[in-house]
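[1] sequence-free structure coming up:
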């Protein structure tokens, strides 16, 4: 049994997600795509693939005959637009998988808390930087307290469309919040860099974690296991180099980030350097930032659909 889904947003993210559903999913069926630009490549591709379309946004989507059987809606637009979409779809009983930084629903990062919130009406996929780095923060915090974590996401400028650029502020706020709420860090900070290099470079992410004294081998093993978990649905996700452990000196300003009770104790800075290469289903391989977002959304929707099927079977 398949679950019918729709995509709002006919830009890069929405189009890549539509193609992923068509090519990769055995449990989801794409029923419709909504956009606001009648000339967009996404809507044109959807029509060629026999997917119902509308260029009248959410208002057009809910009037399509194909929408009647849709259970899950992916929102690949912007944080501001998502708030309106949520207001329209909530009374209609549809589940939203939000790929914007609106953060109306609970954060979901598949390898960390993917089995939680399966019954929520709206789940938030954080950001591309969050999907890439929060699994690493969670891997460290699973074996030792993380007092502070900072992530730097560097993406090709060419892969950042109008929606991404309009949501820069929301990106940093949402990612920082999720580093704490999902990653388990006491304090989190996120920075995004739009790299203008030509030819475009693939996504690079740096994760810093400040911990108390810990078993570095255990931390390393936890990171390695989490990396494999992410690779299960994002094959291009990998460590760029070995995890680095640096003891924080007594006079290092980083010690001000430690709890007062541990300010004099031994501390480590754990540095993890990541690379994310996209699968190039629709987007170029350098756009790993968008690929990890759509891959995470796809996996989350499949889990929600499977949860619903189990509930129906139980009844």
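    Structure received. Since the model is a prediction, treat every value here as computed from it, not as a measurement.
[2] contacts, neighbours, all on C-alpha from now
    Fine.
[3] can you give me the strands for the stretch 51-200 of the chain?
    In the stretch 51-200 of the chain, the strands defined using DSSP state E, counting those that start in this stretch lie at 52-54, 72-75, 95-98, 122-124, 146-156, 188-195.
[4] Second structure for comparison follows:
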């Protein structure tokens, strides 16, 4: 049996609280050791205390002062990009493994079914963004089935109710970080990310659209690659699914598209439509955008532990 590693979560807001609930709900590899916040009245800290988890409302300094700090091996940061830039060097100096759920982009970008295997030895990992976790698997699925992925664009539409102060404060970082990860992790030569906060009532489920322009490969190969990737993501996000059939359009040499930084190109345009329903551990099920982020972080931490104990799955 794999020995559980003790985990601390910094950030007692929605994302940190949902992550805590997922770990407490069931993990053979992870044990909740501390929940850290700055508001003593936050729901996250209140729930943690009720569930027997050590808490502090004094931020990182409070965490480091806890009696069990030395036994904590993994710290997961669910604060903000700005705050994580302060937390990161301190945690690394203290010998902690760090999983960053902010768009700070410190450490390798990781999307579990795409590139976790090659980053198992890293001491710090960045989970990109919620939009990145939902769409980069699809970008990569196209890339591995073609000769060249010229361009990929993602549009993440989420309920405005699921976008809290932290998410709204990080909108610029979201688009920049996701765009970079589309290229670096997804494999596109050029990437672009757009986020839409939808005020519809009742709140909508997360919807993601991925457009990819490629050369080489067949429609059949791309479709099969996408379907395999959907199954991989569903292994840790059961509510992840194709909303409709993958669509294709041939872009001929007589009417090429102008891709900034690439030039005029022709090829095969692939359109992928994703819906993400949350698991309801803390967030409402419509907040699939947040649920996929915490699910990916949990899966990454568990994989880290299995790798260290020689039980890689």
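    That came through, no problem. Remember, it's a predicted structure, so these values are computed and weren't measured experimentally.
[5] Make JSON lines out of the strands of the stretch 51-200 of structure 1 and add distance to residue 218 of structure 1 and mean neighbour count.
    Below are the strands of the stretch 51-200 of structure 1 laid out as JSON lines (distance: least, CA to CA, whole Å; neighbours: other CA atoms under 10 Å):
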{"stretch": "strand 52-54", "distance to residue 218 of structure 1": "50", "mean neighbour count": "23"}
{"stretch": "strand 72-75", "distance to residue 218 of structure 1": "37", "mean neighbour count": "25"}
{"stretch": "strand 95-98", "distance to residue 218 of structure 1": "34", "mean neighbour count": "26"}
{"stretch": "strand 122-124", "distance to residue 218 of structure 1": "31", "mean neighbour count": "23"}
{"stretch": "strand 146-156", "distance to residue 218 of structure 1": "14", "mean neighbour count": "23"}
{"stretch": "strand 188-195", "distance to residue 218 of structure 1": "22", "mean neighbour count": "19"}
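[6] Redo those strands as TSV? Include distance to residue 3 of structure 1.
    Shown next, in TSV, are those (distance: least, CA to CA, whole Å):
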stretch	distance to residue 3 of structure 1
strand 52-54	16
strand 72-75	8
strand 95-98	12
strand 122-124	17
strand 146-156	33
strand 188-195	35
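[7] To residue 263 of structure 1, which of those strands lies closest?
    strand 146-156 (11.2 Å; CA to CA).
[8] if we can go back for a sec, out of the strands of the stretch 51-200 of structure 1, which is closest to residue 270 of structure 1?
    strand 146-156 (9.3 Å).
[9] For the closest one, give me every contacting residue.
    Strand 146-156 of structure 1 is contacted by residues 129, 133, 137, 140, 179, 184-197, 200-212, 257-259, 286-287, 289 when judged by CA atoms under 8 Å, 6 or more residues apart in numbering.
[10] which stretch of helix or strand covers residue 274 of structure 2?
    strand 267-276 (DSSP states H and E).
[11] that older thread, compare the strands of the stretch 51-200 of structure 1 and report which one is nearest to residue 305 of structure 1.
    strand 72-75 (8.3 Å).
[12] still on that earlier bit, so for residue 245 of structure 1, which of the strands of the stretch 51-200 of structure 1 sits nearest?
    strand 146-156 (13.6 Å).
[13] How far away from the center of its chain is that closest one?
    14 Å (CA atoms, centre = their mean, to the nearest Å).
[14] In structure 2, what stretch matches that strand?
    The counterpart of strand 146-156 of structure 1 in structure 2, using TM-score structural alignment, spans residues 149-159.
[15] quick one: the matching stretch to structure 1 mean distance?
    Comparison of stretch 149-159 of structure 2 with structure 1 after fitting gives an average deviation of 0.3 Å (mean CA distance after the TM-score superposition for structure 1).
[16] What's residue 107 of structure 2 aligned with over in structure 1?
    Using TM-score structural alignment as the criterion, the counterpart of residue 107 of structure 2 in structure 1 is residue 105.
[17] Quick one: residues contacting its match.
    Applying CA under 8 Å, 6+ apart, the residues near residue 105 of structure 1 are 120, 121, 122, 123, 124.
[18] how about CSV for these, with distance to residue 56 of structure 1 added?
    What follows is these, written out as CSV (distance: CA to CA, whole Å):
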residue, distance to residue 56 of structure 1
120, 27
121, 24
122, 22
123, 24
124, 24
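[19] of those, closest to residue 271 of structure 1?
    Checking the contacts of residue 105 of structure 1 against residue 271 of structure 1 by CA to CA gives residue 124 as the nearest, at 26.8 Å.
[20] For residue 284 of structure 1, see how far away that closest one is.
    25 Å (CA to CA, to the nearest Å).
[21] now swap in residue 224 of structure 1 and tell me
    27 Å.
[22] one step back: quick one: closest of the strands of the stretch 51-200 of structure 1 to residue 12 of structure 1.
    strand 72-75 (12.4 Å).
[23] which residues in structure 2 does that closest one align to?
    The aligned range for strand 72-75 of structure 1 is 74-77, by TM-score structural alignment.
[24] quick one: the matching stretch to structure 1 mean distance?
    Averaged over the aligned pairs, stretch 74-77 of structure 2 sits 0.4 Å from structure 1 after superposition, using mean CA distance after the TM-score superposition for structure 1.
[25] any idea how far that stretch is from the chain center?
    Remark: stretch 74-77 of structure 2 is offset 14 Å from the chain centroid, using CA atoms, centre = their mean.
[26] Checking my notes, residue 46 of structure 1 in a helix, right?
    Yes - Residue 46 of structure 1 sits within a helix when classified using DSSP: H, G, I helix; E, B strand; the rest coil.
[27] got the contact list for the aligned residue in structure 2 for it?
    In structure 2, residue 46 of structure 1 lines up with residue 48, judged by TM-score structural alignment. Residues in contact with residue 48 of structure 2 (CA under 8 Å, 6+ apart) are 35, 54, 55.
[28] Cool, thanks, talk later.
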